[in-house]
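Participant: coordinates for the following, if possible.
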Amino acid sequence: DERIYTVALVTDRYCCSLFLAVNTLEYLESEDEEPDDECKWHPDEWGYSDGHGSELVKLSKSLWENHATLPGEAFFFSAMISAMAQVKGSGIFGEGTEEITFFISISDDEDAENLEDSSAMTLNSPELAAAFLNRNK
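Facilitator: Predicted coordinates for the structure are as follows:
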């Protein structure tokens, strides 16, 4: 019965791992009296992610084992955005999908915000993207 407001697909700076994170308004409100932008928009602070035996964990193992032969970051980030667009388009999040902010991120890189911003502009309506871009203001 919780209301999802954001979903992120997250990798690391070497593009060798993936996890899907989801947060809800209810989880956000339960964690802090006054949620700040860090909790609201930082996937590591969110309430839900894929489990330890998930397919993404298996994919992460394969990425790590084959990272030397992968085609590079730009290709990988593009593939992540494409995958997130497919997840969004699948209807898995139900009727409220158009109210959810989708983006991709890097868990341990100073340039994460640029990737988050560009992916949010690609994956969301102009209104949701604008609100996301103003998240730190």
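Participant: okay, CA-based contacts and neighbour counts for the rest of this
Facilitator: Noted.
Participant: you'd agree Asn136 is in a helix?
Facilitator: No - under the criterion used here (DSSP: H, G, I helix; E, B strand; the rest coil), Asn136 is coil, not part of a helix.
Participant: mind checking the SS state of Leu9?
Facilitator: Taking three-state DSSP as the rule, one finds Leu9 in the strand state.
Participant: wait, it sits on Thr101?
Facilitator: No - using Cα atoms under 8 Å, Leu9 and Thr101 do not qualify as a contacting pair, with a distance of 11.6 Å.
Participant: next SSE after the lengthiest helix in the chain?
Facilitator: In the chain, ranked by residue count with DSSP state H as the criterion, the top helix is helix 73-89. Counting by DSSP states H and E, the next helix or strand C-terminal to helix 73-89 is strand 101-106.
Participant: just how off-centre is whatever helix or strand comes next after that following strand within its chain?
Facilitator: Remark: after strand 101-106, the chain's next helix or strand is helix 112-123, criterion DSSP H and E. In terms of Cα atoms, centre = their mean, to the nearest Å, the centre of helix 112-123 is set 10 Å apart from its chain centre.
Participant: next, the second sequence, to be compared with the first:
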Amino acid sequence: MSKLWEVFEEDLERAVRNDYLKIVKNLNENIYSVALVTDSFAKSLFLALNTHESLAKAKEKYIREIKPKEDYFKNVLKWTPSEWAYGNDDLTDSEIKNISHKLAQIDDSSDEFQAEFYESLTGVLNTLKKSGLFPENDFTLFISITDDDRSEAVENYAAQLLNSKDVFMKFKERYSDQPA
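Facilitator: Got it, this is the predicted structure:
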């Protein structure tokens, strides 16, 4: 691993830890998932988390406003970080925003760059998980890519590395009851 990635991971670990702790400081809800999310070119980054309570409210609102005929929307709301209630964008002093601004300045978006980037994200989340930062029960950790055909594959790969086998198997089947 190059010095660039070592420094990036150190900065990211500190940023995720600090932003996460700021988000959950006064949160009296049960977190079920945390994700680091990027875009197709690995030029932005945000931390998202959701709780069982906010998911229930989102489902109620969706049913009230959209009146869906099918239930598959429930899994979309549950597992799509951009639909989640909490994230570092809610913070005025987010350290992850600073990292995202730095990413936007990097000209490289090659497959090799993106692979190292995803490896770094997964490594940082794994380190933070081992440190005890995240809840341990009924909890899923993963990385995601917004608006990209690769998102489900990246999410599954990261979730397999970051979670127990049982948690991963449930996560892997998250969209299995959606109509084709």
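Participant: which elements pack onto the longest helix of the first structure?
Facilitator: strand 101-106, helix 112-123 (3 or more Cα pairs under 8 Å, 6 or more residues apart in numbering; DSSP states H and E).
Participant: what span of the second structure lines up against it?
Facilitator: Matched against the second structure by TM-score structural alignment, helix 73-89 of the first structure falls on residues 114-130.
Participant: once aligned to the first structure, how far is that stretch on average?
Facilitator: With mean Cα distance after the TM-score superposition for the first structure, stretch 114-130 of the second structure departs from the first structure by a mean of 0.9 Å once superposed.
Participant: ok so, going back, which residues touch the longest helix of the first structure?
Facilitator: 9, 14-15, 97, 102-104, 119, 122-123 (Cα atoms under 8 Å, 6 or more residues apart in numbering).
Participant: now these as JSON lines including neighbour count and distance to Glu26 of the first structure?
Facilitator: Below are the contacts of helix 73-89 of the first structure laid out as JSON lines (neighbours: other Cα atoms under 10 Å; distance: Cα to Cα, whole Å):
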{"residue": "Leu9", "neighbour count": "21", "distance to Glu26 of the first structure": "21"}
{"residue": "Tyr14", "neighbour count": "14", "distance to Glu26 of the first structure": "33"}
{"residue": "Cys15", "neighbour count": "18", "distance to Glu26 of the first structure": "31"}
{"residue": "Thr97", "neighbour count": "17", "distance to Glu26 of the first structure": "17"}
{"residue": "Phe102", "neighbour count": "29", "distance to Glu26 of the first structure": "18"}
{"residue": "Phe103", "neighbour count": "26", "distance to Glu26 of the first structure": "20"}
{"residue": "Ile104", "neighbour count": "28", "distance to Glu26 of the first structure": "22"}
{"residue": "Ser119", "neighbour count": "24", "distance to Glu26 of the first structure": "25"}
{"residue": "Thr122", "neighbour count": "16", "distance to Glu26 of the first structure": "27"}
{"residue": "Leu123", "neighbour count": "20", "distance to Glu26 of the first structure": "24"}
